[in-house]
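Novice: what's the 3D shape of this:
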Amino acid sequence: MNRLLPLIAFVLLAALLFVGVRMNSGKDNSAIPSPLIGKPAPALTLPELPLPESRIAVDALRGRPYVLNVWGSWCVSCRVEHPVITELAKSGALVVGYNYKDTPEDASRWLAQFGNPFALVVQDADGQAALDWGIYGAPETFVVDAEGIVRFKHIGPLTPDIVQDRIRPLLEDTP
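Specialist: Here you go, the predicted structure:
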């Protein structure tokens, strides 16, 4: 019987894992609720890319809604969503780039290669400021209204449908 205990434990654990996966299948896990929704955006003062001696406070953006897009040159999905971000910026939306866990050299090279749609880019090389925003990785996107309140968070690459259905209405409805 003692020899069967590890096998029984494994089978039970596998069954529990299977049930958990089945319960989550079909759900949109990119829409993980953020505790920031409806609350003021965290204060953020970070170096501006490519000028590390220049620091930008996101509070300076109050008065106009903006999209904060978390990206990195190392992020494959960021490259996939980049044309969507570019189109959003071309449409007149204020898009702020949040370069996450990257070097200034790699980030600048990436923007030179693929284009820079961002009105400004802040750099969080060690990822410490991301903790206040609840950033898990890249890409992630936030919409902050003109009063500095976080209205939306999306984890994963943006699609044209997400921009059209979720982001544009928030940008238009803000005071």
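Novice: rest of the way, CA atoms for contacts and neighbours
Specialist: OK.
Novice: distance of the nearest residue to E140 once chain neighbours are set aside from I135?
Specialist: Residue nearest to E140 in three dimensions, not counting chain neighbours: I155, with 4.5 Å by CA to CA, 6 or more residues apart in numbering. Relative to I135, I155 is positioned 9 Å away (CA to CA, to the nearest Å).
Novice: ok, N99 next?
Specialist: To I135, N99 is 12 Å away according to CA to CA.
Novice: have a look at those two and say which one is more surrounded.
Specialist: Neighbour tally, N99 and I135, criterion other CA atoms under 10 Å: the higher count belongs to N99, 25 against 20.
Novice: how about the strand or helix carrying E87: buried residues?
Specialist: Using DSSP states H and E, the element containing E87 is helix 76-90. Residues of helix 76-90 classed as buried: 77-79, 81-86, 88-89 (neighbour count, 16 or more other CA atoms under 10 Å).
Novice: to compare against the first, here's the next sequence to fold:
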Amino acid sequence: MAKFNPMIVLPPLVFAGLAGLFMFGMGREDAQQLPSSQIGRAAPSIEAVTPLGDLAPLSDEMLRTGGVKLVNYWASWCAPCRAEHPQLETLAEEGVTIYGVNYKDEAGNALKFLDELGDPFTAVAQDEPGRTALEWGLYGVPETYVLDAEGHIAYRFAGPITVEIMEKYIKPEIAKAAQ
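Specialist: Got it, this is the predicted structure:
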């Protein structure tokens, strides 16, 4: 009779255990959210950004005045940005002020993107070198920040905004920031 060798069974068991842990972690709702040290702080300055073509330029004053607003970091080369764009258009149609910051992109490509998909932004800036994004704590694009009326970051969502995300997180956070 052959002797049992645990080394034959051990690797598949370890793999199955790790796969189970990963699946459990991905299913948790809070797994979608990355921590941000910016929550509650004034939105970082965007003085280093440049205007994007003839579109209305974004300024620090816009971030610090008015009502609740969103700041959305996006790029033309970003497939998830393209996927979330209809939700940004919906929010803009509902009266939400959205400022766009084009990240590490060429102006011509960014303008073509907005011309093709529509422009939901009240004002737009370009952060081609990505320096301003570092101050905001950007992990990658797309990333959306909810700012209160005084320009403090109330919420941050990393990743594309889907219809479900918009209804479950973004709209409630906008409402909360308006209080």
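Novice: picking that back up, my guess is the residue nearest to E140 of structure 1 meets S30, correct?
Specialist: Yes - with contact defined as CA atoms under 8 Å, I155 of structure 1 counts as touching S30 (4.7 Å).
Novice: how about the helices in structure 1?
Specialist: Under the criterion DSSP state H, structure 1 contains helices at 4-24, 76-90, 104-114, 130-133, 160-162, 168-173.
Novice: and of those, who's closest to L36 of structure 1?
Specialist: Among these, helix 130-133 comes nearest to L36 of structure 1, with 7.5 Å by CA to CA.
Novice: before we move on, the earlier item: okay if I get the helices of structure 1 as CSV plus distance to E147 of structure 1?
Specialist: Listed next are the helices of structure 1 as CSV, based on distance: least, CA to CA, whole Å:
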stretch, distance to E147 of structure 1
helix 4-24, 35
helix 76-90, 20
helix 104-114, 29
helix 130-133, 17
helix 160-162, 23
helix 168-173, 12
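Novice: please identify the most buried of the ones you listed.
Specialist: Neighbour counts (mean count of other CA atoms under 10 Å) averaged over each of the helices of structure 1 peak at helix 76-90, with a mean of 18.
Novice: more neighbours: I155 and S30 of structure 1, which one.
Specialist: A side-by-side neighbour count of I155 of structure 1 and S30, using other CA under 10 Å, places I155 first with 19 against 13.
Novice: contact partners for the aligned residue in structure 2 for the more buried one?
Specialist: Aligned against structure 2 by TM-score structural alignment, I155 of structure 1 finds its counterpart in A158. Listed by CA atoms under 8 Å, 6 or more residues apart in numbering, the contact partners of A158 of structure 2 are 32-34, 139-144.
Novice: mind checking which of those are buried?
Specialist: In the contacts of A158 of structure 2, burial by neighbour count holds for 141-144, counting by 16+ other CA under 10 Å.
Novice: could you list which of those belong to strands?
Specialist: Those of the buried ones among the contacts of A158 of structure 2 mapping onto strands are 143-144, per DSSP state E.
Novice: Serialize the buried ones among the contacts of A158 of structure 2 to TSV and add fields for distance to K69 of structure 2.
Specialist: Below are the buried ones among the contacts of A158 of structure 2 laid out as TSV (distance: CA to CA, whole Å):
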residue	distance to K69 of structure 2
V141	18
P142	16
E143	14
T144	10
